[in-house]
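Engineer: I need the structure of the sequence given here:
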Amino acid sequence: LDVDNGRVVKGVKFENIRDAGDPVEIARRYDEQGADEITFLDITASVDGRDTTLHTVERMASQVFIPLTVGGGVRTVQDIRNLLNAGADKVSINTAAVFNPEFVGEAAQHFGSQCIVVAIDAKKVSGPGETPRWEIFTHGGRKPTGLDADGMKSGFDLGVTRAISDALGIPVIASGGVGNLQHLADGILEGHASAVLAASIFHFGEYTVPEAKAYMAQRGICVR
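Structural biologist: This is a model prediction of the structure:
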């Protein structure tokens, strides 16, 4: 759930934003459908230099009973503590992890690595025929979001997802660009991700979580 001013929004490459509804209502719907986890990202907190709205996190945590990852404006150990106390199960770090990588280790030492997630917004910068390479952009496990793919419904950036997954020994969640159920399976089978994240295909009723799980099970992927 990408949240701006208390509303779930979705755009294309983080632009042309559409309102998708109330975050608590949407999260509750996904809980009822059987989603494994919910990710709540306050997408303007870092840009605005403010903290994630704790009241919304508290409301969501009181009504949703699956693991909740929260991010946005996380800059200090106290920020993480506040989010965990508000009901988050995991905290996602983005901008602070890029500009101060030691902060990730500090957070893991304080709270345990099981509740610290690093979100990576990656954009492909190599040209045709060049060795694939990406750069990390900030605007405000690891969760690589392909900026070129975000909202395009053309599938995950499997190149960057696979490169990160193969290089690390921790769970990686593919994110950005899902347009159909095959894309979800591709993230696991071709991108080597441990899990996949999708937004607009669920927000706007194109597919349901049970449909996604059934399709992935048919493809031989172990689902909960």
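Engineer: make it CA atoms for all contacts and neighbour counts henceforth
Structural biologist: OK.
Engineer: next, the buried residues of stretch 88-105.
Structural biologist: 88-98, 103-104 (16 or more other C-alpha atoms under 10 Å).
Engineer: any chance you could list what contacts it?
Structural biologist: Under the criterion C-alpha atoms under 8 Å, 6 or more residues apart in numbering, residues 46, 57, 61, 67-76, 80, 83-84, 114-120, 138-140 lie in contact with stretch 88-105.
Engineer: before we move on, what about stretch 205-224?
Structural biologist: Under C-alpha under 8 Å, 6+ apart, the answer for stretch 205-224 is Tyr30, Gln33, Gly34, Ala35, Asp36, Leu181, Leu184, Ala185, Ile188, Ile201, Phe202.
Engineer: do that again at 7 Å, thanks
Structural biologist: With C-alpha atoms under 7 Å, 6 or more residues apart in numbering as the test, stretch 205-224 has contacts from Gln33, Gly34, Ala35, Leu181, Ala185, Ile201, Phe202.
Engineer: what's the answer for stretch 116-135, then?
Structural biologist: Under the contact criterion C-alpha under 7 Å, 6+ apart, stretch 116-135 has outside partners 90-94, 97, 108, 136-138, 141-148.
Engineer: where's Ser126, which helix or strand?
Structural biologist: Using DSSP states H and E, Ser126 maps to neither a helix nor a strand.
Engineer: whoops, I mixed them up, Glu106
Structural biologist: helix 102-111.
Engineer: downstream of that helix, the next helix or strand is which one?
Structural biologist: Helix 102-111 is succeeded, C-terminally, by strand 116-124 (DSSP H and E).
Engineer: next secondary structure after that following strand?
Structural biologist: Per DSSP H and E, the helix or strand that comes after strand 116-124 is strand 134-136.
Engineer: next one: that next one to chain centre, how far?
Structural biologist: 17 Å (C-alpha atoms, centre = their mean, to the nearest Å).
Engineer: and this one, please, so the two structures can be compared:
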Amino acid sequence: MLAKRIIPCLDVDDGRVKKGINFVNLRDVGDPVEIAAMYQEQGADELVFLDITATNEQRKTMADVIERVSSQVFMPLTVGGGIRSIEDMQTMLRAGADKVSLNSAAVNNPALIQQGAEKFGSQCIVVAIDTWWNEETEQYDVMVKGGREDTGLNAIQWAKVVQKLGAGELLITSMDADGTKNGFDIALYQAMDEVVDVPLIASGGVGKVEDFSEVFQETNVDAGLAASVFHFRELTVDQVKAHLREQKVVVR
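Structural biologist: Modelled structure (predicted):
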């Protein structure tokens, strides 16, 4: 059995790690290099960086952040936010990212997934899917633009499409669970399990160590991602891994 991964997520704005709720009321959490080094010390398996104000100028800043982090930290780095072209991907990969994450751009231009996979390899291409449960249609809808716009796309069907186009990994965020600290949306990941074969990263809802063991025991996701609980020291990565070992979940 492959070891399950624990992944902190760092939102970057103007070269600093920030954290807010739904991208508002942002609080400065600190310097990306220092925070990344702390997570490496705790035993994080990977880091995800999201450029939350992804203008062209910010992307230049983001490339600088990734260069600084990758020179000090030796674990896989995934970078997302505002990546809209092969050139954007190349910029981040050259800066030291191991993978790039596409979200709104993948919906707007699905061919970009295939182009990226062909040029850099599927293992480099992560498609992020933000989703919420639509009561009226009884389906998980795909949300874009930082969760502000409902595309009406069925998230389960979209996951099948992006896998076929060459995505090597999917980062699935439940907007229903996000920020609640009530645990991962187990039903969502069980539904995803049935239709995709590529690795799945679960995101949204972590409040306690048991949330990680639940998602790994109840679904086939490969990784659990969290932000606030790690940034504000409510949990550490080593605490999570110690708990998972007790629960007989294989971790690195």
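Engineer: related to what we said a few turns ago, quick one: the helix holding Glu106 of structure 1 aligns where in structure 2?
Structural biologist: Using TM-score structural alignment, helix 102-111 of structure 1 lines up with residues 111-120 of structure 2.
Engineer: average gap between that stretch and structure 1?
Structural biologist: Mean deviation of stretch 111-120 of structure 2 from its aligned counterpart in structure 1 after superposition (mean C-alpha distance after the TM-score superposition for structure 1): 0.8 Å.
Engineer: what stretch of structure 1 does stretch 83-102 of structure 2 fall on?
Structural biologist: Against structure 1, stretch 83-102 of structure 2 falls on residues 74-93 (TM-score structural alignment).
Engineer: what's the span of the matching stretch from first residue to last?
Structural biologist: End-to-end distance of stretch 74-93 of structure 1 (C-alpha to C-alpha, to the nearest Å): 6 Å.
Engineer: over to stretch 63-83 of structure 2?
Structural biologist: 12 Å.
Engineer: what's stretch 176-192 of structure 1 aligned against in structure 2?
Structural biologist: Against structure 2, stretch 176-192 of structure 1 falls on residues 204-220 (TM-score structural alignment).
Engineer: can you list contacts of that stretch?
Structural biologist: 173-175, 177-184, 186, 189-190, 193, 224, 226, 229, 240, 243-244, 247.
Engineer: in strands only, show me those.
Structural biologist: Counting by DSSP state E, the contacts of stretch 204-220 of structure 2 place Thr173, Ser174, Gly224, Ala226 in strands.
Engineer: reformat these as a markdown table; add distance to Cys9 of structure 2 and neighbour count.
Structural biologist: Shown next, in a markdown table, are these (distance: C-alpha to C-alpha, whole Å; neighbours: other C-alpha atoms under 10 Å):
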| residue | distance to Cys9 of structure 2 | neighbour count |
| --- | --- | --- |
| Thr173 | 12 | 26 |
| Ser174 | 15 | 23 |
| Gly224 | 10 | 24 |
| Ala226 | 6 | 23 |
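Engineer: I'd say Thr151 of structure 2 and Trp158 touch.
Structural biologist: No: with contact defined as C-alpha atoms under 7 Å, Thr151 of structure 2 does not reach Trp158; the gap is 10.9 Å.
Engineer: point to the residue nearest the middle of structure 2.
Structural biologist: Among the residues of structure 2, the one closest to the centroid is Leu171, at 4.8 Å (C-alpha atoms, centre = their mean).
Engineer: who does whatever helix or strand it lives in touch, helix- and strand-wise?
Structural biologist: Leu171 of structure 2 is part of strand 169-174 when elements are defined by DSSP H and E. Helices and strands touching strand 169-174 of structure 2, by 3 or more C-alpha pairs under 7 Å, 6 or more residues apart in numbering; DSSP states H and E, are strand 125-134, strand 200-203.
Engineer: deepest in the core, which of the ones you listed is it.
Structural biologist: Highest mean neighbour count among those (mean count of other C-alpha atoms under 10 Å): strand 200-203, with a mean of 26.
Engineer: contacts for that strand, please.
Structural biologist: Glu169, Leu170, Leu171, Ile172, Thr173, Ser174, Val221, Asp222, Ala223, Gly224, Leu225, Ala226.
Engineer: could you export those residues as a markdown table, including distance to Val198 of structure 2?
Structural biologist: Formatted as a markdown table, the contacts of strand 200-203 of structure 2 follow (distance: C-alpha to C-alpha, whole Å):
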| residue | distance to Val198 of structure 2 |
| --- | --- |
| Glu169 | 5 |
| Leu170 | 7 |
| Leu171 | 11 |
| Ile172 | 12 |
| Thr173 | 16 |
| Ser174 | 18 |
| Val221 | 10 |
| Asp222 | 9 |
| Ala223 | 12 |
| Gly224 | 15 |
| Leu225 | 16 |
| Ala226 | 20 |
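Engineer: let me know the closest of these to Gly20 of structure 2.
Structural biologist: Using C-alpha to C-alpha, Ala226 comes nearest to Gly20 of structure 2 of those, at 13.3 Å.
Engineer: show the contacting residues for the closest residue to the closest one other than its chain neighbours.
Structural biologist: In space, and not counting its chain neighbours, Ala226 of structure 2 is closest to Pro8: 5.2 Å by C-alpha to C-alpha, 6 or more residues apart in numbering. Neighbouring residues of Pro8 of structure 2 by C-alpha under 7 Å, 6+ apart: Leu47, Val48, Leu225, Ala226, Ala227, Phe230.
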